[in-house]
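[1] predicted model, plus sequence, below.
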Amino acid sequence: MRKRIVQRGKGYSPLPIKDGLNPTRARVPADFGPAPTAWDFVWHLISTQRHRHPDDGPAALQDRFASGSIVLADATPLSPHSILTPGTDVYFYRTPAPEEPVPYDIPVLYEDEDILVADKPPFMATMPRASHIVETATVRLRRATGIDELSPVHRLDRLTSGVLLFTKHRAVRGAYQTLFSQRRVHKTYQAIAAYGPFDTPLQWESRIEKSPGEIQGRLVDGPINAITTLGSVTPLSASEQNTFEAIHGPQPPLARYVLHPATGKTHQLRLHMWCAGVPILGDPVYPTILPAEDEDMTIPMHLLAKRIEFADPLSGQPRAFVSNGDWSQP
């Protein structure tokens, strides 16, 4: 059994993960006001939260203080009247707002002492963010497995499905993250789109930029930061065509595209497919941004992280994990 090493550094928190959720760390800004109390500061954070649970009011805040679950970095509990100074880190638990359940399971493809590999469905974000907190792969799997330290090594877009690698404890996380940051993972994706007679293999190289708050990314001039190889294009059979038309309505002749991204820019494959004239079937952003309120979780985007391959950083042995499905229907 490998010895577990717990270090106080990046990712440290004096509060444990609770019900699959990490505690929040908030730093008191210099311009917050003169000598704020812990109550004033934390209540400001809760009351201005964009996605706030309707029951998360003053009584719920008082319960946090009473239970000692609002603390400093050294785990000292704060009282409502504790005075805070600028630069102080405060830790507490937020209460997620209600979310629409994602109507798909998240099967486990493989698990050992160090890693867990899941088959992420569409409409499920990898990590908690914005309005998607509980209905995320990380939280759902933590709750299902009881492994609080479960953490993704890489990310898939919320609408993308397929192979997602997690570490089960912090001691090995960096080793697996380095595989992705150093591009030592061979990734194979499959996408469904209108048939285009491309000569393959074909490499798309571009510079992608996407600013915070922007829905669409864009191709711009400048040094290349996004590289995708189009490996093959295979027209769908008549029965496959009928399957996708039953979900999306009448379509032009469709094909399965095999894609190998060498880089991992946000929306890279979706942008490259769109700019090649074959946007991915079911994509609500490219070419047209559809209203978020019109989202229908029975109509997925057909981009699948089909396979990942790498040399294991701990054992040196070759690893390969393959998704089992295309998530056509919940």
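    Good, I have the coordinates.
[2] every contact and neighbour count from this point should use C-alpha atoms.
    Will do.
[3] burial of Val317, as a residue count?
    Not Val; residue 317 is Gln. When neighbours are defined as other CA atoms under 10 Å, Gln317 has 9 of them.
[4] below is structure B, check it against A:
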Amino acid sequence: MGGARKGRQAEANAYVPLPIRDGVSPSYLWLTETQAGGMLHFLAGRFPDVPEAAWARRLARGEIVDAQGTPLMPDSPVRQGMRVWYYRELETPETPIPFRERVLFQDEHLLVADKPHFLPTIPTGRFLHETLLVRLKKQFDLPHLTPIHRLDRETAGVVICSHNPATRGAYQSMFQKRVVNKVYEALAGPIEGREFPFTYRSRMQDGEQFFVSTEVPGEPNSETLVELVERRGEVAHYRLHPHTGRKHQLRLHLAALGAPILNDAFYPVALPCKGDDFSAPLQLLARTVSFTDPLNGQPRRFDSSFRLDWPGA
């Protein structure tokens, strides 16, 4: 159904008519067309997975407001240009993720976290409170906290977050300009017929299944330097240096080289969802993030304290 863009967190320096609630920032919809039927009808159609009765309860509690903070009613008009603010809620309880993040560094600008496997970086899908961002907001009371980059839910390791809106752009620009050095480690099958280290390049695009990527013919748009650290029988320990940041780049590249990462449920073949099974973490770790601090010119380096799990160890 048209008529709105998906809600997203507002920039910290913009006026937000709803406060953070239990670590969760409000989201908003920016309406692109006028529609008949009233606000309840619109919301129920825009979010078909949420029961209409749930939207009615939120409206009755005054938890859905316009850009000025005025509570909206079920029959409030839906007009082009409106911004509708609301809290994202889950209709079913979240399963607790039994792994804890660690804080590696914090100053007046940054918070650097060490994310465990299985913990999403930000709220998405069926995850809201069981996410790195919401956990950290609750723990440190940092309303403006936001990740500057992200890791897949399945990947563990270093995540750089900003909590100072005044300096956030300087740190974000480092990632946009690709001047941040990121080093990953992985356990995977052996890669035969290659002399290490070597660089692998390919052209990647979204796959037919929205949650995976695929390789296609054409000019390469992804590049990874692959180093061999150690080999034990049919398992090898790799150090990976991504020179680009395509979705699932490292997972797809190793699978294409005939060495899928251990416990990868997406590559080379997407397997059925394991739900809340935490028994086999993907053996991929964002080991190190380093850069020259754009504010003071000092070198920064942050290393994950997590370790990969060798089979049988």
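    In hand now; what should we look at? Predicted model, so just to flag it, every value in this text is computed and none were measured.
[5] and the TM-score between them?
    Remark: TM-score between the superposed chains equals 0.87 [TM-score structural alignment, normalised by the length of structure 2]; 298 aligned residues with a CA RMSD of 2.5 Å.
[6] need the contact partners of stretch 144-164 of structure 2.
    Residues from elsewhere that reach stretch 144-164 of structure 2, judged by CA atoms under 8 Å, 6 or more residues apart in numbering: 12, 108-121, 133, 137, 142-143, 165, 168, 171-172, 175, 281-289, 302-306.
[7] inside helices: which ones of these?
    Of the contacts of stretch 144-164 of structure 2, the ones assigned to helices by DSSP state H are Leu133, Lys137, Pro165, Arg168, Tyr171, Gln172, Phe175.
[8] make a PyMOL selection of the buried ones in those residues.
    Of these, the buried ones go into a single PyMOL selection, burial set by 16 or more other CA atoms under 10 Å:
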select buried, resi 133+137+168+171+172
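[9] the ones in helices among the contacts of stretch 144-164 of structure 2: which two are farthest apart?
    The span of these, defined through CA to CA, is set by Lys137 and Phe175 at 22.6 Å.
[10] buried residues of stretch 109-124 of structure 1, list them for me.
    Leu109, Asp114, Ile115, Leu116, Val117, Ala118, Asp119, Lys120, Pro121, Pro122, Phe123, Met124.
[11] now do the same end-to-end measure for that stretch.
    With CA to CA, to the nearest Å as the measure, stretch 109-124 of structure 1 spans 17 Å from end to end.
[12] what range in structure 2 matches it?
    The aligned range for stretch 109-124 of structure 1 in structure 2 is 104-119, by TM-score structural alignment.
[13] name the residues that touch stretch 81-94 of structure 1?
    The contact list for stretch 81-94 of structure 1 (CA under 8 Å, 6+ apart) reads 13-15, 22-30, 32, 35-39, 46, 64, 69-73.
[14] mind doing that once more with 6 Å?
    Contact partners of stretch 81-94 of structure 1, identified using CA atoms under 6 Å, 6 or more residues apart in numbering, comprise 23-30, 35-38, 69-72.
[15] repeat that for stretch 129-136 of structure 1.
    For stretch 129-136 of structure 1, contacts defined as CA under 6 Å, 6+ apart pick out His51, Met124, Ala125, Thr126, Met127.
[16] again, only this time at 10 Å
    19-21, 49-52, 95-103, 106, 120-121, 123-128, 139-143, 158 (CA atoms under 10 Å, 6 or more residues apart in numbering).
[17] now do the helices in the stretch 1-150 of structure 1.
    38-47, 58-66, 137-145 (DSSP state H, counting those that start in this stretch).
[18] which stretch of structure 2 lines up against the last one?
    When structure 2 is aligned by TM-score structural alignment, the counterpart of helix 137-145 of structure 1 is residues 132-140.
[19] and that stretch against structure 1, how far off on average?
    With mean CA distance after the TM-score superposition for structure 1, stretch 132-140 of structure 2 departs from structure 1 by a mean of 1.2 Å once superposed.
[20] contacts for stretch 249-256 of structure 2?
    184-186, 188-191, 200-202, 204, 212-215, 222-226, 238, 240-242, 244, 246, 258-262, 264, 266-269, 282, 284.
[21] residues in structure 1 matched by that stretch, start to end?
    Counting by TM-score structural alignment, stretch 249-256 of structure 2 lines up with residues 268-275 of structure 1.
[22] cool, stretch 210-219 of structure 2 as well?
    Mapping stretch 210-219 of structure 2 onto structure 1 (TM-score structural alignment) gives residues 214-223.
[23] show residues contacting the matching stretch.
    Contacts for stretch 214-223 of structure 1 (CA under 10 Å, 6+ apart): 205-211, 226, 265-268, 270-272, 275, 285-289.
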